[in-house]
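Trainee: what's the 3D shape of this:
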Amino acid sequence: MSLAQEVQSRVKDALKSGARDQAASLRVLLSELQRMAKEARRELSQEEEVQVLKREKKKHQEAVEGFKAGGRQQAVEKEEWMIGIIDELLPQQLDEAALAGLIDQVITETGASSPKEMGKVMSALMDRAGTQVDGRLASRLVKERLTA
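Mentor: Next up is the predicted model:
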């Protein structure tokens, strides 16, 4: 089942249970997935769907920061709920220890030894683990290992 189908199913469930606010929030997510598929003029791959969800999660995280600064607690709770839903839909991310082990393996395989070769390591890492890797965390860990 694609992520778009999963979101569609959750919209239906929310409507059946009478949770109109939740259904509306999920519809926004679904419409973004559908818009991207329409732009691509094909069904999105799993990786592309994950990228859309990650973008949406980032938007909601930025909104949380803004709402906290403005003292709008109810809006913060709604955005955090949406972040939780997106997290449920996203593939399980590697934890820091597992990611560090994988990075060490990739560095050994690529023979990288300086920060100049970070791109080569990141490319190989993303090819191997793809959607299971948080790019920011991976970048930080690779940089630490190549500068050490």
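
Trainee: CA atoms for contacts and neighbours, from now on please.
Mentor: Fine.

Trainee: I'd like the distance between the most centrally placed residue in the chain and residue 9.
Mentor: By Cα atoms, centre = their mean, the mean C-alpha position of the chain lies nearest to residue 54, the distance being 3.0 Å. In this view, residue 54 and residue 9 are 20 Å apart by Cα to Cα, to the nearest Å.

Trainee: can you classify residue 43 as helix, strand or coil?
Mentor: Using DSSP: H, G, I helix; E, B strand; the rest coil, the structure places residue 43 in coil.

Trainee: that one: what's it in contact with?
Mentor: When the contact criterion is Cα atoms under 8 Å, 6 or more residues apart in numbering, the partners of residue 43 are residue 37.

Trainee: another for comparison:
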Amino acid sequence: MSLQEQLNTAMKDAMRAKDSLRLNTIRMIRTAIKNREIDERKELDDQGVITVLSTVVKQRRESAQVYRENGRPELAEKEEQELAVVMEFLPSQLSDDELKALIEEAVTEVGAASMKDMGKVMKVVAAKTTGRADGKVVSELVKARLSA
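Mentor: This is a model prediction of the structure:
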């Protein structure tokens, strides 16, 4: 079953269960996917949907952080609840050890020796971790590896 079909099924289940948070979050995801399809003038495959979901996850994390910093914990909680719903549709997340192994492979592959090569390493790692790891975490691990 494709991710779009899973989203449709989950939306119908949320309607039946009268779960408004879940329903609204899935509708927001489907809208983001539809907008990307319109922009690209083609139907997205699962990889394209994962890319959109990754963007939504990043937006939710950033929004929750901003709300917390500005003393709005109730809005931050709502963002985090939506984040939990979105995460259900992404592939399982990579552990730190798995990320470090991928980073090592990428460093070897591109022959990175210093921080100057961070862009090259990030390009390789990002392609392998889309939807499976937070880009901020990946970036920090790459920096730590290259500055060592």
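
Trainee: for the residue sitting furthest away from the middle of structure 2, which non-adjacent residue is closest in space?
Mentor: In terms of distance from the mean C-alpha position of structure 2, residue 113 ranks first, at 28.4 Å (Cα atoms, centre = their mean). Using Cα to Cα, 6 or more residues apart in numbering and skipping the chain neighbours, the partner closest in space to residue 113 of structure 2 is residue 146 (6.9 Å).

Trainee: buried residues in the helix or strand where residue 21 of structure 2 lies, which are they?
Mentor: Residue 21 of structure 2 is part of helix 20-40 when elements are defined by DSSP states H and E. For helix 20-40 of structure 2, the neighbour count (16 or more other Cα atoms under 10 Å) marks 22-23, 25-26, 29-30, 32-34, 36-37 as buried.

Trainee: gap between residue 82 of structure 1 and residue 129 of structure 1?
Mentor: 25 Å.

Trainee: which of these two has more neighbours?
Mentor: Neighbours were counted for residue 82 of structure 1 and for residue 129 using other Cα atoms under 10 Å; residue 82 has more, 20 against 14.

Trainee: that one and residue 61 touch, don't they?
Mentor: No. With contact defined as Cα atoms under 8 Å, residue 82 of structure 1 and residue 61 do not form a contacting pair (9.5 Å).

Trainee: rewinding a little: what is the three-state secondary structure of the residue farthest from the centre of structure 2?
Mentor: Going by three-state DSSP: residue 113 of structure 2 is coil.

Trainee: please pull up the equivalent of it in structure 1.
Mentor: Using TM-score structural alignment as the criterion, residue 113 of structure 2 maps onto residue 113 of structure 1.
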